[in-house]
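# just to be clear, the model below is a prediction. Sequence and coordinates:
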Amino acid sequence: MKLAYTMAPGRGDMDLILAGLARDLAARGLRVAGTVQINTAAPHAGPCDMDVKVLPDGPVLRISQDLGPSARGCRLDPEALENAVGMVAARLDLGVDLLIVNKFGKHEAAGRGFRGVIAEALALDVPVLVGLNGLNAEAFAAFVGGEAVALPPEPAALLRWAERAMSGQGEPV
């Protein structure tokens, strides 16, 4: 199975690493689908605002919702997330070299979100790279049956894995 994940320790680190990888691969002429989180500083942006870029060339979608200053907990907008999922699923049908999913989050852990797109990509023999955090690691492991390769959050390691996975050189490590 051509499936790998990476975990980065700092807030926003994963987003920068995966966005950079997607940019590098696209510059090489590879067809990359999926999403990367875009962190932009805006005057009225809240600390939990989340925007994702649908690869390869957009659009950028706000997948968080403003629940007011007293809100606690998840601000994910499920409808916006599913909109992004639909766009990525449609791009899989056009043929892609790699799927990047910025985060296997709460929705994926609960069986929604990008879970179906990940399964579809793997069924099409498209390599998949997923960003993961510790909160959802157990659910991810259960979903993939322990078949995912753990990669360090280093651009060179991710690029090496992606190149091997896309070239079909056996199980990349």
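Yep, it's here.

# only C-alpha atoms for contact and neighbour calcs from this point on.
Fine.

# now stretch 26-33: buried residues?
Ala26, Leu30, Arg31, Val32, Ala33 (16 or more other C-alpha atoms under 10 Å).

# could you tell me the end-to-end distance of that stretch?
10 Å (C-alpha to C-alpha, to the nearest Å).

# contacts for that stretch, please.
22, 25, 54-56, 88, 91-92, 95-100 (C-alpha atoms under 8 Å, 6 or more residues apart in numbering).

# now, which of those lie within helices?
Counted as lying in helices by DSSP state H, out of the contacts of stretch 26-33, are Ala22, Leu25, Val88, Arg91, Leu92.

# by neighbours, which of those wins?
Ala22 (24 neighbours; other C-alpha atoms under 10 Å).

# second structure for comparison follows:
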Amino acid sequence: MRIAVVSSPKRGETDRLLSQTAAFLLTQGVKLTGIVKVLEEEEDASCACDMSVRVLPNGQIIPITQDLGDGSDACKLDPGAIALAVHEVEKQPLEDVQLFILNKFGPEEADGRGFRAAIGAALEAGIPVLVGVGGPSRAAFDVFVDGLGETLPPDTDAIRAWCQQVMA
């Protein structure tokens, strides 16, 4: 099993590293699947957790947060939109895929849903997996991979080197 995790304590850095890694690999002709965060969106301080993801490799963009109205402090993640993103990734054939990238093993995955099955399918097919994980979901991720995940530093060169090594 080849699975690596990237975590950065700096807000947004893990998303940036994984999105830029995917963009770089796509320019190199690497066949990818998974999702990365859309970085081009203008960040509005009043909507700090509005987010969209880009489905790899085709570039379909799916907003995965919902407007809960002024004053709401509930989680804005839209489970239906996450399910759509999962469906879009899972419907793609895994033949010839060289790497699966997931921007975040988050609350959905920690609770046994989300991209867990897609990660498992990729690993079963011998496809290496690169995942971003935040602090709150790290324990659930470690249980999911049974301690077999390799931790990479939040560094572009280290991430690209790992990708090149596992795809060789």
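On my side now, so go ahead. Everything numeric here is computed off the predicted structure, so don't read it as measured data.

# how close are the two chains, by TM-score?
Once superposed, chain against chain, the TM-score is 0.94 (TM-score structural alignment, normalised by the length of the second structure); 167 aligned residues with a C-alpha RMSD of 1.5 Å.

# if we can go back for a sec, in strands, which of the buried residues of stretch 26-33 of the first structure fall?
Val32, Ala33 (DSSP state E).

# which one of the buried residues of stretch 26-33 of the first structure is nearest Pro152 of the first structure?
Using C-alpha to C-alpha, Val32 is the member of those that lies nearest Pro152 of the first structure, at 20.3 Å.

# what's around the closest residue to the closest one other than its chain neighbours, how many residues?
Leaving aside its chain neighbours, Val32 of the first structure sits nearest to Leu98 (5.0 Å; criterion: C-alpha to C-alpha, 6 or more residues apart in numbering). By other C-alpha under 10 Å, 25 other residues sit near Leu98 of the first structure.

# what's the answer for Gly80 of the second structure, then?
12.

# need the residue closest to the centroid of the first structure.
Val101 (1.5 Å; C-alpha atoms, centre = their mean).

# for that one, give me its contacts.
Gly34, Thr35, Val36, Phe114, Val128, Leu129, Val130, Gly131.

# apply 6 Å and report the result again.
With contact taken as C-alpha atoms under 6 Å, 6 or more residues apart in numbering, Val101 of the first structure is in contact with Gly34, Thr35, Val130.

# could you pull out the helices for the first structure?
Counting by DSSP H, the helices of the first structure are 13-27, 78-92, 106-109, 115-123, 137-144, 155-167.

# out of these, which is closest to Met7 of the first structure?
Nearest to Met7 of the first structure, of the helices of the first structure and by C-alpha to C-alpha, is helix 13-27 at 6.9 Å.

# any idea how far the closest one is from the middle of the chain?
11 Å (C-alpha atoms, centre = their mean, to the nearest Å).

# run the angle between it and helix 155-167 for me.
50 degrees (axes from the mean of the first three to the mean of the last three C-alpha atoms, to 10 degrees).

# and the spatially closest residue to Glu108 of the first structure that is not a sequence neighbour, how many neighbours?
Distances taken as C-alpha to C-alpha, 6+ apart put Arg115 closest to Glu108 of the first structure, at 5.3 Å, once the chain neighbours are dropped. Using other C-alpha under 10 Å, Arg115 of the first structure is surrounded by 19 other residues.
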